[in-house]
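**Student:** With the sequence up front, the predicted model follows.
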Amino acid sequence: MHDPSGTGDRLHVAIVTDAWHPQVNGVVRTLATTGDELQAMGHRVTFITPADFCTVPCPTYPEIRLALLPQRKIARLLDAAAPCAIHIATEGPLGHAARRYCLNRGLPFTTAYHTKFPEYVQARSGIPPEWTYAVMRRFHAPSSGVMVATASLRRELAAHGFANIRDWTRGVDVGLFHPRPSILDLPRPVLMYVGRVAVEKNVGAFLALDRPGTKVVVGDGPQRAELERRHPEAVFLGARQGEDLAAHYASADVFVFPSRTDTFGLVLIEALASGVPVAAYPVPGPLDVIGDSGAGALDEDLGLAVDRALGIDRELARAHALNFTWRRCAEAFVHNLQPFDSDLAGTVAA
């Protein structure tokens, strides 16, 4: 048996994910950065992603690629990797294939609840969330540990009948995201949203705000063209990465987070680390990240939240972000894993 504390034997963990580059979102950033931290801690990480398979575009979301008939190949990849722990990050085709692989072989595995699919499905199709929660609950039921980012999400999932829930915090690269001079020559204040431009993110609520200054959207997604037509007064800058993204964050006066369905909101702490206070609804995610820190303003009236956030000291926002580190995130991930003896892999037919 391996020591999951990170202080004894080193682990070889296989992370199976349907969300991967070139997607730009919090799930991909969390997994990639956690992988980097794990390797810096001396662990070995094997990622199994859609890049390893033939894929087709996801309906209504073509930038997401779905693996075609992955069962046999994922078994070959996991057999060849011979990890001592398996983490299934997503509930897509690869996640289901890896889940079946583990169940057929009697191997323990962990999962994560990154995305509120029931709420997303309702926003896109009208299907009642209870139906989708039943599917999600069945997927995660055999997991040795369902990793969640916040206490609010833990309570929500427990109320929906999920078990074996484990805490897995998030981090931010405070060396990349930090206060710096603005690169945007726009009427102030600059109110900024960063993230996917999709219906479940509720970006329309941000753009509908009647406030002075300039509303800026950094990101891309299926709703971008529609919102650009409806809001010609807003500035849409598309997706940005690395130093370019960090410079844009720091150019905002307030970071506006209109989503009501995020499980955490990694962009919240990226904005805070950039010295930008947050305005958001008082819902899970913002409630957990901002809490009573004073680094942001939460209100059911998003406009009032913006007004209050404009008065928050940028140094306070930065100081609060320093509580979130990727090393702490990686340590929690390792602690939650359920290792097994790697020579068990492949002993039972798929």
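**Tutor:** Yep, that arrived. Predicted, not measured: the structure shown is a model, and the values here were computed from it.

**Student:** Could you use CA atoms for every contact and neighbour count after this?
**Tutor:** Noted.

**Student:** count of neighbours near A305?
**Tutor:** Neighbours of A305 under the rule other Cα atoms under 10 Å: 21.

**Student:** residues near the residue lying closest to A319 once chain neighbours are set aside, how many?
**Tutor:** Spatial nearest neighbour of A319, excluding adjacent residues (Cα to Cα, 6 or more residues apart in numbering): A273 at 7.5 Å. Using other Cα under 10 Å, A273 has 32 other residues around it.

**Student:** The strand or helix carrying F333 - contacts with which helices or strands?
**Tutor:** F333 is part of helix 326-336 when elements are defined by DSSP states H and E. Packing partners of helix 326-336 (3 or more Cα pairs under 8 Å, 6 or more residues apart in numbering; DSSP states H and E): helix 26-40.

**Student:** Only the buried residues of the helix it packs on, if you could.
**Tutor:** Within helix 26-40, the residues scored as buried using 16 or more other Cα atoms under 10 Å are 26-31, 33-39.

**Student:** contacting residues for R211?
**Tutor:** When contacts are counted by Cα atoms under 8 Å, 6 or more residues apart in numbering, R211 touches G303.

**Student:** and what of I165?
**Tutor:** By Cα under 8 Å, 6+ apart, the contact list for I165 reads G145, V146, M147, V148, R154, A158.

**Student:** try T17
**Tutor:** Taking Cα under 8 Å, 6+ apart, we find T17 in contact with F47, I48, T49, P50, I88, A89, T90, G92, L94, G95.

**Student:** adding another structure so you can compare the two:
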Amino acid sequence: MRIALITDAWKPQINGVVTTLEQVTTLLRQQGHELLIVHPGQFRTFPLPRYPEIRLAIAPARRLKQQLTDFAPDAIHIATEGTLGFAARRFCLRRRWRFTTSYHTQYAQYGRQYFRIPTRWSYAVLRRFHNAATRMLVPTPSVQRELRSRGFTNAVVWTRGVDTERFRPAAEKNLYHRPRPIFLFCGRVAREKNIEAFLHADLPGTKVVIGDGPAMASLRPRHPHVVFTGFQTGDDLARHMAAGDVFVFPSRTDTFGVVMLEAMACGLPVAAYPVTGPIDVVRPGVTGVLHEDIAIAAMQALLLDPRDCRAQALECSWDRCAAMFLDNLVPRAA
């Protein structure tokens, strides 16, 4: 099959969306499918406000039209709601081509948090964008239910996976040489990740933050006893993750959180709030603890069996994720 993927999120960005798309496209190519990946690196770009590492394509419509016309895809998937996503949606509607979309990010919450945009305005734009698709792929049943309640009509679940060969328990947890237990956070160091809830939690041992972002400059001097490792990728990320004891996921706005599966694959139980994302990923009392007090969740998670965490991660393969993606694509022509 000839598949066109249009995405505003792509390398060198480091996030769960890029991880998912990279893993899925690699597997689809290995299976013999032909892929056209349209991403911002092929265009002139500008930085997204508050997210300077995310760059959006400037006026991509003409080149995008040429790429899609020349490739003549059998199926089109629009992964994001950026400038490329909107241009691709408009092109498909004009051609009367069917397409699918996916919902990865809670833009309505971020718009309210950063720019005071009423959520109903943001949801109106997102609803119009996604309801034009034949199917909108969402990461969890709870996101599916939430979006249906807001008038989205075509949501189907497309779950995520984890590389359990790369992310696996460490033979010895001696990377940090700090007092144990080691409580880990991994992700973008930014306001929307609610990282300060983790940093202010009353916990013994050591807190480690893996990642970087706009809040790093202000947080590092205020928390001198926290280990800030900066961005880590690939095997280095897996090595840092496996050296911890509990993974703390303080976000209240993520739609999934692939990083939780990566932590479980390393044998780390997850401490999180009982909100969208964790409620679909964590098995309470088995692979993590969900509680409105993140410190209580973290301390109770210490008591869980790392083998159960690893076992859940082994159920979540990227092969299954790629198969679900493929099954939900629709032919370009009805």
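**Tutor:** Done, it's in. Predicted model only: the values in this text are computed from it and were never measured.

**Student:** TM-score of the superposed pair?
**Tutor:** Superposed pair, TM-score by TM-score structural alignment, normalised by the length of structure 2: 0.97. Supporting alignment: 332 aligned residues with a Cα RMSD of 1.2 Å.

**Student:** picking that back up, which position in structure 2 aligns with the residue nearest to A319 of structure 1?
**Tutor:** Counting by TM-score structural alignment, A273 of structure 1 corresponds to A265 in structure 2.

**Student:** residue boundaries of the strands in structure 1?
**Tutor:** Secondary structure of structure 1 by DSSP state E: the strands cover 12-16, 44-48, 55-58, 61-67, 85-88, 110-112, 146-148, 165-167, 190-194, 214-218, 235-238, 254-257, 278-280, 296-298.

**Student:** Counterpart of H77 of structure 2 over in structure 1?
**Tutor:** Under TM-score structural alignment, H77 of structure 2 pairs with H87 in structure 1.

**Student:** Stretch 198-213 of structure 1 corresponds to what range in structure 2?
**Tutor:** With TM-score structural alignment as the criterion, stretch 198-213 of structure 1 aligns to 190-205.

**Student:** now the matching stretch: how far from the chain's centre is it?
**Tutor:** 19 Å (Cα atoms, centre = their mean, to the nearest Å).

**Student:** quick revisit: export the strands of structure 1 to TSV and append columns for distance to D313 of structure 1.
**Tutor:** Listed next are the strands of structure 1 as TSV, based on distance: least, Cα to Cα, whole Å:
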stretch	distance to D313 of structure 1
strand 12-16	40
strand 44-48	40
strand 55-58	42
strand 61-67	38
strand 85-88	40
strand 110-112	35
strand 146-148	30
strand 165-167	30
strand 190-194	16
strand 214-218	20
strand 235-238	25
strand 254-257	11
strand 278-280	11
strand 296-298	10
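
**Student:** So for V121 of structure 1, which of those sits nearest?
**Tutor:** Closest to V121 of structure 1 of the strands of structure 1 is strand 61-67 (Cα to Cα; 12.6 Å).

**Student:** Mean distance of the closest one to its aligned residues in structure 2, please.
**Tutor:** Mean deviation of strand 61-67 of structure 1 relative to structure 2 after superposition (mean Cα distance after the TM-score superposition for structure 1): 0.7 Å.

**Student:** Would you mind pulling up the elements that that strand packs against?
**Tutor:** strand 55-58, helix 93-105.

**Student:** Could you say which of these is packed most deeply?
**Tutor:** Compared across these, helix 93-105 shows the largest average neighbour count, a mean of 20 (mean count of other Cα atoms under 10 Å).

**Student:** That one relative to strand 44-48, how many degrees between them?
**Tutor:** Here helix 93-105 of structure 1 runs at an angle of 120 degrees relative to strand 44-48 (axes from the mean of the first three to the mean of the last three Cα atoms, to 10 degrees).

**Student:** mean distance, helix 93-105 of structure 1 to its aligned residues in structure 2?
**Tutor:** Overall, helix 93-105 of structure 1 averages 0.4 Å from its counterpart (mean Cα distance after the TM-score superposition for structure 1).

**Student:** still on that earlier bit, superposed on structure 2, what's the mean shift for the helix holding F333 of structure 1?
**Tutor:** Here the mean offset of helix 326-336 of structure 1 against structure 2 after fitting is 0.6 Å, by mean Cα distance after the TM-score superposition for structure 1.

**Student:** Tell me the counterpart residues of that helix in structure 2, please.
**Tutor:** Using TM-score structural alignment, the residues of structure 2 aligned to helix 326-336 of structure 1 are 318-328.

**Student:** again, but for stretch 96-106 of structure 1
**Tutor:** Counting by TM-score structural alignment, stretch 96-106 of structure 1 falls onto residues 86-96 of structure 2.
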